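Q: The following comprises the amino acid sequence and a computationally predicted model.
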Amino acid sequence: MSEVDDRIARVAFGPDGLVPAIVQQWDTREVLMLAWMDAEALRRTLTSGRVTYWSRSRREYWRKGDTSGHIQIVKGAKLDCDGDVVLLEIDQIGPACHTNTRTCFDSDTSRPEVGDRDLHPVVG
């Protein structure tokens, strides 16, 4: 078994055969997007150096940047402690979001409506 196959075997894919992939700019740690991968998309990503995803709506593979030119170059990949989420550390060329923005997480910012007392519960 290759090193890539060994890494893929450790992933806890969901019942649909998919795992969420959080995409992060490798040097700034900015979270850019979330997408889905199956074992083949992850294999293509780890062996090609470019990120491939599984489109749940189109039911097909798509390699980020093939039509837009906004490619993602793989710098690293990690599994979370349960093995059910992949963190892709990438170098994003151009916008990451399909709306042509840098990140998919910039449209609505909310802060919790809690006071200081709610943040520091009394223990005892």
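A: Structure's in. What do you need?

Q: only C-alpha atoms for contact and neighbour calcs from this point on.
A: Fine.

Q: Can you tell me the SS state at the residue nearest to Asp91 when sequence neighbours are not counted?
A: Once flanking residues are discounted, Asp91 sits nearest to Ile73: 5.0 Å by Cα to Cα, 6 or more residues apart in numbering. Judged by DSSP: H, G, I helix; E, B strand; the rest coil, the three-state class of Ile73 is strand.

Q: let's bring in a second model and compare:
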Amino acid sequence: MQKAWLNQVKFDAHGLVPAIAQDAESGKVLMVAWMNAEALAETASTRRAVYWSRSRNRLWRKGEESGHTQEVHEIRLDCDADVVLLLIKQIGGIACHTGRESCFFQRLDNDDNGPHWKSVEPVIKDPKKIYL
């Protein structure tokens, strides 16, 4: 049985809503993922981030393989009720599967060679050592 608050979320045709994970202290956006109603309900009840993995077609409990879990301090819904914002504490300091703090580590630079993406954040831990 769905909770009334879940019925207020506008999930897309696939039953998903985008979820932004933002560091509760620094305000830095760490990642964007997808949630279905089950993932959002579990996140709300456990205060641990749970997403829907489109590639695996199943629930993805953040950190289940890497140990880099997300403690959820607040859950917010945008004005159109179609985007969720999680204010989180990133355990282990790594949110990205590339071993970086944030998935948003590439910046569009423009120089003599024209526009190109440049990695501007360091790898904190080699992914090969995270995902054994």
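A: Yes, it's here. Quantities reported herein were computed from a predicted structural model and do not represent experimental measurements.

Q: Next, the TM-score between them, please.
A: The TM-score (TM-score structural alignment, normalised by the length of structure 1) is 0.83; 109 aligned residues with a Cα RMSD of 1.6 Å.

Q: Could you report the neighbour count for Glu40 of structure 1?
A: Number of residues near Glu40 of structure 1 (other Cα atoms under 10 Å) recorded here: 14.

Q: That one matches what in structure 2?
A: Using TM-score structural alignment as the criterion, Glu40 of structure 1 maps onto Glu38 of structure 2.

Q: Give the helix, strand or coil label for that match.
A: Taken by three-state DSSP, the conformation at Glu38 of structure 2 corresponds to helix.

Q: And the strands in structure 2, which stretches?
A: With DSSP state E as the criterion, structure 2 has strands at 17-23, 29-35, 50-53, 58-61, 70-77, 84-90, 106-111, 114-119.

Q: now those in TSV, with distance to Gln8 of structure 2 and mean neighbour count?
A: Below are the strands of structure 2 laid out as TSV (distance: least, Cα to Cα, whole Å; neighbours: other Cα atoms under 10 Å):
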stretch	distance to Gln8 of structure 2	mean neighbour count
strand 17-23	12	22
strand 29-35	14	19
strand 50-53	18	23
strand 58-61	21	16
strand 70-77	9	17
strand 84-90	12	22
strand 106-111	34	11
strand 114-119	38	10
